[in-house]
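Asker: here is my input; please provide its structure:
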Amino acid sequence: MMMNDDVFLDQLRQLPQVESSFTYGAETARRMLIDGNWIPMNAYGTRVRYDDIKRVQQTTTYAMEVGYRTIDTGPGYLTEDVVGNAIVNVTGRGIVRRTDLFICTKLPFTVGSREQVAPAIRDSLKRLQTNYVDLVLLETTHNVLDKGKHNISDIWRGLEDAKWAGLTRSIGVANFDITDISKILASSKTIPAVNQIETNPTFANLKLVAYCQSKSIVVMGCAAFGFLVRRPHNNITLPPTFTNPVLVKMAKKYGVTVSQVVLRSLLDRNIVPVSTSSNKEHIKLNEDIFDFHLSHKEIQEIKKFDKNEKVHPIEVDDMRKQYEEMKSYIKKNNLTQYENI
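Answerer: So this is what the prediction gives:
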């Protein structure tokens, strides 16, 4: 007898959420999404300054060589094609199987309706040189391009279509707040598998993280280092720094770096951290965060750095400015593979 959706989802929620003994290259925990798929609990991000895009193929290849299995990209990052080259490289050399990778991408801002979703994903698949992705995210509720037809519920139905068609294994959202997610839950039986949001020491995002986790939505935490690293587009400087005595003490206790402590603090909050680096030593260290745990007291100490200050602005005007800069870069560099985004 076929069970109804509510019973199935209840049973999913009762299953173990983290499997720490599973091995993906280096020993890496993974987390079960609400749809039954698994996401490795540490992600390598490919959102970089345009001047650094030329290095992404090499750094992403290295990230997978040292154990990263979740790779985060998006058409708006202009890195899908080089990530695709990296995937072909490591799978071709037998470093990892495609089925062991978890590739996350996003819908471009040009998508405003259900029928536009699948073609956009197929464009991403072509750039990524794969016949499916593991996760596609609806990146914002904003009508960034001020399109006449722009309906979030309709776009979400398009993502459901894409999942059933096998273009993606899971679907989710990014930069959605509690109200945004509530609207999805009210209009669809498909719960977002993931909400990718900024979360770091100076922007802990406590309320939204708690809400998502209460709904069995896995949080991916981008801008994981917050203001510990230099942000060229943002002149704000906030503590902590890499020399902060609280973080240094924790790092010495566990024989790790401050960067590893920061990433581990997200893992210990059941958040999938998304970190980016072009430095091979840092990439390797950032992946090697599964041999220690922070105490509850230490997590609370790190939360005290929270200033509710975002690294990346996500208001519609900011996104429009970013989009205009991206289109200018595409035109200047003749990136025809991205001309439709």
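
Asker: going forward, measure contacts and count neighbours with C-alpha atoms only.
Answerer: Noted.

Asker: can you show me the helices along the stretch 1-150 of the chain?
Answerer: 5-14, 56-65, 80-92, 117-128 (DSSP state H, counting those that start in this stretch).

Asker: can you redo those helices as a markdown table with distance to V48 and mean neighbour count?
Answerer: Formatted as a markdown table, the helices of the stretch 1-150 of the chain follow (distance: least, CA to CA, whole Å; neighbours: other CA atoms under 10 Å):
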| stretch | distance to V48 | mean neighbour count |
| --- | --- | --- |
| helix 5-14 | 35 | 12 |
| helix 56-65 | 8 | 22 |
| helix 80-92 | 12 | 21 |
| helix 117-128 | 17 | 20 |
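
Asker: could I get those helices as CSV with distance to L238?
Answerer: Compiled in CSV, these are given as follows (distance: least, CA to CA, whole Å):
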stretch, distance to L238
helix 5-14, 38
helix 56-65, 28
helix 80-92, 32
helix 117-128, 36
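
Asker: mind listing what's buried along stretch 220-240?
Answerer: Residues of stretch 220-240 classed as buried under the neighbour-count rule (16 or more other CA atoms under 10 Å) are M220, G221, C222, A223, A224, F225, G226, F227, L228, P240.

Asker: circling back: which of the helices of the stretch 1-150 of the chain sits closest to I299?
Answerer: Put simply, out of these the one that sits nearest I299 is helix 5-14, at 25.0 Å, with distance taken as CA to CA.

Asker: report the longest helix in the chain, please.
Answerer: Longest among the helix segments of the chain by residue count, using DSSP state H, is helix 316-332.

Asker: in that one, what's buried?
Answerer: For helix 316-332, the neighbour count (16+ other CA under 10 Å) marks V316, M319, R320, Y323, M326, K327, I330 as buried.

Asker: of the buried residues of stretch 220-240, closest to D6?
Answerer: Comparing the buried residues of stretch 220-240 against D6 with CA to CA picks out M220 as the nearest, at 24.8 Å.

Asker: returning to what we had before: now, the buried residues of stretch 220-240 that are in strands?
Answerer: Under the assignment DSSP state E, these contribute M220, G221, C222 to strands.

Asker: one more, for comparison:
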Amino acid sequence: MTSFGYFLSCEEFTPAQLLDQARKAADAGFTRLAISDHFHPWNDAQGNSPLVWSMIGALSQTVDLPVTTLVTCPTMRLHPAVTAQAAATSSRLLDGRFALGVGTGEALNEHVLGDRWPSFDERADMLEEAVDVMRKLFTGRRISHRGTHYTVDNARLYTAPHGRLPVHVSGFGPKAAELAGRIGDGFVTMGPDEEAIGRFRDAGGGGKPVIGGLKVCWGEDRDKAVDTAHRLWPSEHLPGELAQILPTPAHFEQASRLVPREEVSANVPCGDDVEEHVEAVRGYLGAGFDEVYVGQIGPEQDAFFAAWRDKLLPALGGQGAGT
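Answerer: As a prediction, this is how the structure comes out:
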């Protein structure tokens, strides 16, 4: 049975707005939360970027829903030992309802300390070592590690995770999908790509959850909703590896000028046509996703949550809070 979660975008909303959305998501029938982990937004129009670990602490005192990071890069901006401590504390605050989604990162966030931006193969190797380090620390035992990329010297998490802490690995290409199958407790991929899921399963991911999601822009006026999505999230439609290698919001703004409004209109559910939104979500169900996270673009949050509760969730086979 697929579970539906709400995606909290740290790039687009203030901390107070994110907490308000979490409460409203629970009331609307969402059973999970995902939250992004960024140092920068994708563009200045989004305008925010609170620290995810502070947000998770606040969320743990606001709602009782499970929380997953989508996704954290534990390799450059934060050392994996520090990321492990943050994740373990989050697990304890959430009584074990925390999952750590990880990926190889984007230059947008990871360049800020002035480090060289490695190739994908090197970043994937760093991620594999980082996941190994974090899992050793999650045991609560004292560890030392001398690896290719990281050193850990007599470190112990005295506040270890509450039970087992899943590490879900993000991937958007064949190599990343296979890495996720080999080292991940689950696979994070945003689009309903059945080929990628097959690679994940074949590489060791059989029986492990597949996690993904989509952004929508609910609103009475479809043209206005398309304009909002095009203004705030054109970066979602950049081709190839641009999202991984562009270093600043200004660079994304420059590249996003090449994204036509029609591209957004054709690929982002916009407006108030229930069937358009439901069909987009059904694409994930048909591809075999276990968790689907939906994020509302723009200011019409209350209208979206009401629509999800009363129209979209019932159409997807769930029970709306208002029925």
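
Asker: so after superposing, what's the score?
Answerer: Scored by TM-score structural alignment, normalised by the length of structure 2, the superposition of the two chains gives a TM-score of 0.56; 230 aligned residues with a CA RMSD of 4.0 Å.

Asker: ok so, going back, which one of the helices of the stretch 1-150 of structure 1 lies closest to V274 of structure 1?
Answerer: Evaluated with CA to CA, the helices of the stretch 1-150 of structure 1 place helix 56-65 nearest to V274 of structure 1, the distance being 12.3 Å.

Asker: ok, average deviation of that closest one from structure 2?
Answerer: Relative to structure 2, and after both are superposed, helix 56-65 of structure 1 has an average distance of 1.1 Å to its aligned residues, where the measure is mean CA distance after the TM-score superposition for structure 1.

Asker: next up, the contacts around the most centrally placed residue in structure 2.
Answerer: Computing the C-alpha centroid of structure 2 and ranking residues by CA atoms, centre = their mean puts L70 first, at 2.0 Å. Neighbour list for L70 of structure 2: A34, I35, S36, D37, L100, G101, V102, V188 [criterion: CA atoms under 8 Å, 6 or more residues apart in numbering].

Asker: returning to that earlier point: want to try CSV for the buried residues of stretch 220-240 of structure 1, with distance to L294 of structure 1 as columns?
Answerer: Formatted as CSV, the buried residues of stretch 220-240 of structure 1 follow (distance: CA to CA, whole Å):
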residue, distance to L294 of structure 1
M220, 19
G221, 17
C222, 20
A223, 20
A224, 16
F225, 17
G226, 19
F227, 21
L228, 19
P240, 17
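
Asker: among those residues, which pair sits farthest apart?
Answerer: Of all pairs drawn from the buried residues of stretch 220-240 of structure 1, the greatest distance, 21.6 Å, lies between M220 and P240 (CA to CA).

Asker: where exactly do the helices run in the stretch 101-250 of structure 2?
Answerer: Per DSSP H, counting those that start in this stretch, the stretch 101-250 of structure 2 has helices spanning 107-110, 120-138, 174-183, 194-200, 222-232, 242-245, 249-256. These are given in chain order.

Asker: could you say what helices and strands the fifth one packs with?
Answerer: Spelled out, that is helix 222-232 of structure 2. strand 210-218, helix 261-267, strand 270-271 (3 or more CA pairs under 8 Å, 6 or more residues apart in numbering; DSSP states H and E).

Asker: map D123 of structure 1 across to structure 2 for me.
Answerer: For D123 of structure 1, the aligned position in structure 2 is A86, judged by TM-score structural alignment.

Asker: how near is the closest residue to its match other than its chain neighbours to Q296 of structure 2?
Answerer: Of all residues not flanking A86 of structure 2 in the chain, W53 sits nearest, at 6.7 Å (CA to CA, 6 or more residues apart in numbering). Between W53 of structure 2 and Q296 of structure 2 the distance, using CA to CA, to the nearest Å, works out to 22 Å.

Asker: equivalent analysis for S60 of structure 2, please.
Answerer: In this structure, S60 of structure 2 and Q296 of structure 2 are 21 Å apart, going by CA to CA.

Asker: kindly report the same for R222 of structure 2.
Answerer: Where Q296 of structure 2 is concerned, R222 of structure 2 sits at a distance of 14 Å (CA to CA).

Asker: over to L165 of structure 2?
Answerer: L165 of structure 2 sits 28 Å away from Q296 of structure 2 when distances are taken as CA to CA.

Asker: again with E195 of structure 2
Answerer: Taking CA to CA as the measure, E195 of structure 2 and Q296 of structure 2 are separated by 27 Å.

Asker: with neighbour numbers in mind, choose between these two.
Answerer: The residue with more neighbours, out of E195 of structure 2 and Q296 and counting by other CA atoms under 10 Å, is Q296; that gives 24 against 13.

Asker: D81 of structure 1 contacts L128, correct?
Answerer: Yes: the pair formed by D81 of structure 1 and L128 meets the contact definition of CA atoms under 8 Å, at 5.3 Å.
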